[in-house]
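J.: Okay, sequence plus prediction incoming.
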Amino acid sequence: MLALLRRRPDLALPAPVDLATLSSRASVRSSVARALDSLDAFTLRVLEVSTVVEPPVTVAAVAAWFPAEHAPAVARALDRLREWLLVWGSADLHAVGSVREVIGHYPAGLGRSARDLYAAVNDLALIPLARRLGLEPASQPTSGQQITEAVLGNLDVLLEGCDGPQRDILNRLADGPPIGALRGATLQRSPAEAPSPARALLERGLLVPIDRDTVELPREVGLRIRAVAAGEVDPEPSQIATSDRGPSVIDSGGATEVLEIVRLVELLLQTMSDEPAGQLRAGGVGVRDLRRLARSLDIPESQLALLLEVSFEAGLFAATHAIEPSYLPTTEFDQWRNRTTAQRWVVLASAWLAMTRMPSLVGERDERDKTIAALSADVERHSAAGLRLQIMGILAQVPPGLAPLSEPEVLDRLAWQSPRRASTNRVLAAAMLGEATLLGITGYGALTGYSRALLDGAESGAAFAEANATALLAAALPDTVDEFLLQPDLTAVVPGPPTADLQRELGLVADLESTGGASVYRIGPASLRRALDAGRSGSDVTRFFTDNSRTPVPQALQYLINDVATQHGRLRAGTATSYLRCDDEAMLDRVLAQPGLDALGLQRIAPTVIISPAGISLVLERLRAAGFAPAAESADGAIVNLSADAPRVPARPTSRLARVRATSVPESQLLEVVSRLRASEKLAHAITRSTNRVSQEVPGVTSASILELLRAAIRSEQTIALGYVDDAGRPSQRTLMPISLGGGVVRGHEPDNSRLLSYPLQRITTVSLLEEPEELSD
């Protein structure tokens, strides 16, 4: 039972009260669909074949559809299907009721039977085919039955008469799905028109029109064409071709990307701190801000979308709560940037593995033909985390040191593991493999050693997984350097990954030109002015270069620093929110001398002009309170009215971002569900064996026999089973060791719980005296 709940955790939510509820829930269509989505291609094909085989369905009958060497694999697959509660029975196999509904009309890629297909065709549409087959025209259902018998009776002859193009069409439809498009399938061609290969098959009865533009291959025809009745499905997935690169090479390749992704995330958030990206009304980052940030970082927009989604998931930036919200770094970013490179990467990689978002969808068109924005709700996909772990799990199956030669082979393995989702998962999984490369999770297409350690924690929740990944990555990263080489051409070469402090200071005084094993920074007037604007002085910049450079400071650089520092700050700029203008200088003297106006921060910049950092409304209010009569003016000097409008709550855009986590049921909760189910079955068994069982004869009226049985149980300290109806009218069975009866309620506690419980007598439907209460506490 515990193994079943592990495979199908949705059966445990909410916890079933008994086995009957569990069994009923296991046959619900939605639960069966989720279970089928988890089956591999071979097990799913065995299940489909079991729904097609004519009764009685036995293991031998199902295995007969497969090659003889696959018979043991078919038996194992049927055992798995029984464990999943999708098939029941030993000698005769029976699929759960809703399995056929979930599989659909085309199990194992086969069409419907010829009898069913021809029975649905209109009488008039069957007349030309009946004449070609030498049959007299008749009405349905006779015409459909006659044509079915004629086609199937001469099937070998009809197939032998097919040429190459016609055989190609039949082979494609026989492999599945068995439907194809044919314009005007229900219409007759003119005698002068040469039939196309598909129409020739239609006129022979090998294809059946199911609507105006669609044809279907009958099941019997498909089975005759197939070399194997079940189709070409292997019981084991194909092997992934690999090359031996060695663990150190793979880790080094991933470490290079780690350094770059950490640098880009820090640069992105610094850029957003200087110039925040606005939030759209529907949530997310607009196309204009996306392109601006991509140009600033000199990366493609698709890579920028990945950085935004991952860093947002990691909590490094968030939207403000202003009237016009924008995205700004959080305090977590300040803590993150002070950590080591390995620690910073683990935060990003963990967020990517767990997030339920698809960055690859950014920039695509949705069903309304609108562009999907980064950080919007349209990027949310509940299955993203599961698919991401599944594709990483496939890479983890490749032995360490070996790298897959072909990405399509990895995707083929995924399609074998999840055939029902293969059509949609392939594109998304390919994008995830590209994201894993950019994030440094993979190197040369293979999973790195530190990523394997992190993946163990993501899949099993193993303790210390992040610490182990951090330690392994720190060992794979090259040693950081805290110095650089100044060149005569005003460049600084960093011979390795810089420390966080060096990278921050060097990025302030110079512009990064190239990255890799060694980074090159270009020093220029603009970069030096940036450092001076940040509060550094000319002597601070000179000292930084002197203390951290292996080579002497070039004379040209010293001249440039002195020249930029001399010019910096000679022209000053400030802010003023409002001003006072008056031709009477004595009036302005009185304003400056007036007590109580100090809070306005008034400052005289000309004989007739005073400025203030306070808003104009506050300036007017304070001046009028002091006895002056000021008036507000516009930019052209006209008097304007600044009376306030009626107060209103500013409109706030409702964020549609939903932070959803993949549903998972902890092992402890599954164990509790199993324990309750076993206790429920013991209780039901004990009630069945009990000879002392009384029921209410009139609903809501407690009978004397129930009261007497309750009193007897209290006197003998014996456990009872209550049939109880709750407030919502749901019936259930409760186990109780009663201790008192009075006030219209019976009080007591469960055998394995000392918490006092009480049940109103009018809601008790049955009372059973249990003979073996000790079994219920196991």
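T.: Arrived safely, thanks for sending.
J.: contacts and neighbour counts: CA atoms only from here.
T.: OK.
J.: check contacts around the closest residue to residue 198 other than its chain neighbours.
T.: Among residues not flanking residue 198 along the chain, residue 166 sits closest, at 6.6 Å (C-alpha to C-alpha, 6 or more residues apart in numbering). The contact partners of residue 166, taken as C-alpha atoms under 8 Å, 6 or more residues apart in numbering, are 197, 198, 200, 201.
J.: in what helix or strand does residue 166 lie?
T.: Per DSSP states H and E, residue 166 falls inside helix 164-175.
J.: take a look at this one as well, against the first:
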Amino acid sequence: MVELAERLGRAASVALVLPLLPRPVLQTTEALAALGTPVPVRAVAKLLGAEADRGPLASVLRTLADHALVWPLPDGRLRMASALHQWWRAPLGLEARLGPLLSDKSSDELRKILETLGRPLGKTKQDRFDQILEHHRDASAVRALVDAAPGDVRTLLYGHAERASAVGPAGSTRYADERWATDRALLVRRHYGSRTSMPAEVTLALRGPDWRAPFDPLPPRPDLHRLTVAEVEGEAAAMAAELTGHAAALLAECARRPPVLLRTGGVGPRELARLGKAAQCPEPVARLVLACAYASGLLAREGETLPVTAAYDVWAAQEPAERLVRLLRAWWTLGRTPTHTHDPAGRPLPALETAPPAAEAVLTRHALLTAAARLPVTHGLRDPAALGRLIGWHRPLAVEHPRDATPFAALVREAELFGVVARGALSPLGAALHEHGPGGSAGSADSGGALADSARRLLPSAVDHARIGADLTAVVPGVPSARLAAVLDSVAVREARGTASVWRFSADSVRGALDGGSDERAITEELTAVAEGELPQPLRYLIRDTARRHGHVRVAHAGSVIHGVQPALLAEIASHRKLARLGIRALTPSVLLSGMPLEETLTALRAEGYAPVGEEADGTVHAERVERPRAGTAKAPALPRPRGPRTGPAVRTDRAPVPDLAALAAGLLAAPDDPLDGTPYLNRTEETLAERCPPHLSRGELRRLTRALDAERPVTIEYAADDGRTVTHTLSDPFLDPPDLLGRCPGELSERAFALDRIRSVVPD
């Protein structure tokens, strides 16, 4: 329990939880920091202008207690975690109290202040100090003093109190005005050249007894309009289907021709434009799909290219809902906003940028769905961009991107592309993601239940039949199945994608299928199997005419020509068993052909309008099949560990399921050998450390060091060196040899001894 309390009270723990709290909770902690704890609840309520025992403030205080940030004492006062005090440097714009500001002043300086104020001078420095404090604690006396000041000084002081910010360095205001205020301790300069500070007592006095700290218990009310569930689902289904179709086309292009990476990492604008043009996919969608596909293991870096993995083949054969869910899971935990095209400095960003992912992106994404989930069920926002402004209330510490036209515009657009948000409201898919997705409010990863079911209800099954018309087009209303897309791609050219896909047949596209090894009968049977009804007569004629002309001219592999005047000798060479590996073939009794390369001959003849067919060295037809490269492993890529919020350590975005916290708490409370209840130490090592180590080490630190010694595992300590500095050492194979702690530092062969009584702290694991 001691160690748990230490960990919860640490600044790193506070920094992890604050980005998850809404604005009224943070406003309450700022008010508590300004008042100083412990403090009565009624004092906090008065400062915030709220009711003490019920209403929003009571709910906020429960939230703070649940997060071990603020808790009530037995006498009813509130105490705040000490690390939370450090978070607010000047809570509510209040700087240091007058006492600390005057603590360095000499007795003569205090006497001059009292003379200016017209107060009794006192005999000792302490008397003078107390006289000044007593005067400034009287708010009416401070206001009367300021009201009697010259006009410019009065404006300066009241403006400072209202702005709730520090006065700038010397020279930023008129020297005479500042001098008037500093002579009366209304502003205090600690040392020459430093900026002046207004004591907290003066600031509160000038703000007046009716001043209240900011407190916004309710989120801002945006402009709403009434929606039906069918309208939201229809819009979400259309967007999700379009994104799934774009993803299938883009990754199919990556399978055909893997993108080339920049030397500095990522996919450059030229390669991104090629992918978008080939897949008929807008650039923001291409960036989003590439990032999610890489994070989910469908793409992998291999040298300077980005080929698909074997997992892509499984993904491409799945239903549209399953494809969408895999990409959506990756987006939910993605450590960046991939549709940002420029960094904060305005420099262009490649797709799949190599910068370390940031946990702020994950937290902001979760905040977006939290804000959307708080909207009325039957209403949506008239302007979906207002969702970004709601994030500022639900997650005030979320960082906006300076390149966004409206707050979090890129993030809102990504949610719309996935169908998570539709028409300014949370879709059923978004609700399932928020409730059951990794890191959602349920706290555990959805195992394919609610999220997958919602996606299946939203997206219909893949279409496995096409409507082939007499105009030589094939139309697929919906997402085509992998088999249907493969058949149509082999014999036609896709012209349109999205909610409906269109292919067009031509002589060149049919010839491409024939070049791949098919014949007229095979092509006709494959198209008949996927067509709704009979094949149109114009398409049958096109296939028949193209197949009839196909192969009239044949081109064989050749490297040289062997000829002579003795046909019998040439026949002997052609039939010689040991020369069979050369693939020599007689064209006529007097000619053996092995001429120009096959590719050059085929290209030249086709450029003139012929339809030649390639031929192998043994005389068989050469089928021109395109090899589809695959990455060497199907394992998902190892993503860099994301950085934590700017105010704290790393935050994990791939959270494990949250355990039963109530059971853990019960176990901690029932555990024996708790120093808090006076039970004697049962561990001899811990007993020895308690006797030898300095008294300022906490019980948690002693136990941490005990566990490291008993398990012989590394431990990090802060140690007082001979010169008085505090140095951090990490010791491997620690050993207790009272009064010393022995261990080996990194890079050192021999052990070193550290006196137990000079250990300042034991750093947590």
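T.: Noted; the coordinates are in hand. Not measured: the values here are computed from a predicted model.
J.: Could you tell me which of the contacts of residue 166 of the first structure are located in helices?
T.: Among the contacts of residue 166 of the first structure, the ones falling in helices (DSSP state H) are 197, 198, 200, 201.
J.: filter these to the buried ones?
T.: Buried members of these, scored by 16 or more other C-alpha atoms under 10 Å, are 197, 198, 201.
J.: What ranges does the stretch 1-150 of the first structure have for its strands?
T.: Per DSSP state E, counting those that start in this stretch, the stretch 1-150 of the first structure carries strands over the ranges 87-88, 94-95.
J.: Find the residue closest to the residue nearest the centre of the second structure in space, skipping its chain neighbours.
T.: Closest to where the C-alpha atoms of the second structure average out (C-alpha atoms, centre = their mean) is residue 335, at 2.4 Å. Nearest residue to residue 335 of the second structure in three dimensions, chain neighbours excluded: residue 357, at 4.3 Å (C-alpha to C-alpha, 6+ apart).
J.: quick one: that neighbour and residue 411 of the second structure, what's the gap?
T.: For residue 357 of the second structure, the distance to residue 411 of the second structure equals 15 Å [C-alpha to C-alpha, to the nearest Å].
J.: and if you look at residue 421 of the second structure?
T.: From residue 421 of the second structure across to residue 411 of the second structure, the span is 11 Å (C-alpha to C-alpha).
J.: try residue 653 of the second structure
T.: Distance, residue 653 of the second structure to residue 411 of the second structure, using C-alpha to C-alpha: 17 Å.
J.: can I assume the residue nearest to the centre of the second structure is in contact with residue 354?
T.: No - in this structure, residue 335 of the second structure is not within contact of residue 354 by C-alpha atoms under 8 Å, at 11.5 Å.
J.: any chance of the buried ones among the ones in helices among the contacts of residue 166 of the first structure in a markdown table, plus distance to residue 476 of the first structure?
T.: Converted to a markdown table, these look like this (distance: C-alpha to C-alpha, whole Å):
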| residue | distance to residue 476 of the first structure |
| --- | --- |
| 197 | 61 |
| 198 | 60 |
| 201 | 63 |
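J.: From those, pick the one nearest residue 296 of the first structure.
T.: Ranked by distance to residue 296 of the first structure (C-alpha to C-alpha), these are led by residue 198 at 55.9 Å.
J.: residue contacts, the closest one?
T.: Contacts of residue 198 of the first structure were listed using C-alpha under 8 Å, 6+ apart, and they are 166, 169, 182.
J.: mind running it again at 10 Å?
T.: Residue 198 of the first structure sits next to 165, 166, 167, 169, 170, 180, 181, 182, 185, 206, 207, 215 when contact means C-alpha atoms under 10 Å, 6 or more residues apart in numbering.
J.: of these, buried ones?
T.: Buried members of these, scored by 16+ other C-alpha under 10 Å, are 166, 167, 170, 180, 182, 185, 206, 207, 215.
J.: TSV for the residues you listed, including distance to residue 410 of the first structure?
T.: Converted to TSV, those look like this (distance: C-alpha to C-alpha, whole Å):
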residue	distance to residue 410 of the first structure
166	34
167	32
170	30
180	29
182	35
185	40
206	38
207	36
215	34
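J.: Next, give me the two most distant ones among these.
T.: 167 and 185 (18.7 Å).
J.: quick revisit: show me what contacts the residue nearest to the centre of the second structure?
T.: Contact partners of residue 335 of the second structure, counting by C-alpha under 10 Å, 6+ apart, are 295, 356-363, 365, 639-643, 652-653.
J.: repeat that with 6 Å
T.: With contacts defined as C-alpha atoms under 6 Å, 6 or more residues apart in numbering, residue 335 of the second structure is in contact with 357, 358, 359, 361, 362.
J.: Which ones among those map onto helices?
T.: Under the assignment DSSP H, these contribute 359, 361, 362 to helices.
J.: where exactly do the strands run in the stretch 351-500 of the first structure?
T.: Along the stretch 351-500 of the first structure, the stretches classed as strands by DSSP E, counting those that start in this stretch are 402-404, 442-443, 446-447, 485-486, 491-494.
J.: Just say which of those strands is most tucked in.
T.: Using mean count of other C-alpha atoms under 10 Å, the stretch among these with the largest mean neighbour count is strand 446-447, at a mean of 32.
J.: what's the average distance of that strand to the second structure?
T.: Compared with the second structure after the fit, strand 446-447 of the first structure shows a mean deviation of 2.1 Å (mean C-alpha distance after the TM-score superposition for the first structure).
J.: can you give me the helices for the stretch 301-450 of the second structure?
T.: With helices called from DSSP state H, counting those that start in this stretch, the stretch 301-450 of the second structure shows them at 310-316, 320-332, 359-373, 386-394, 409-418, 428-436, 450-458.
J.: Noted, bye for now.
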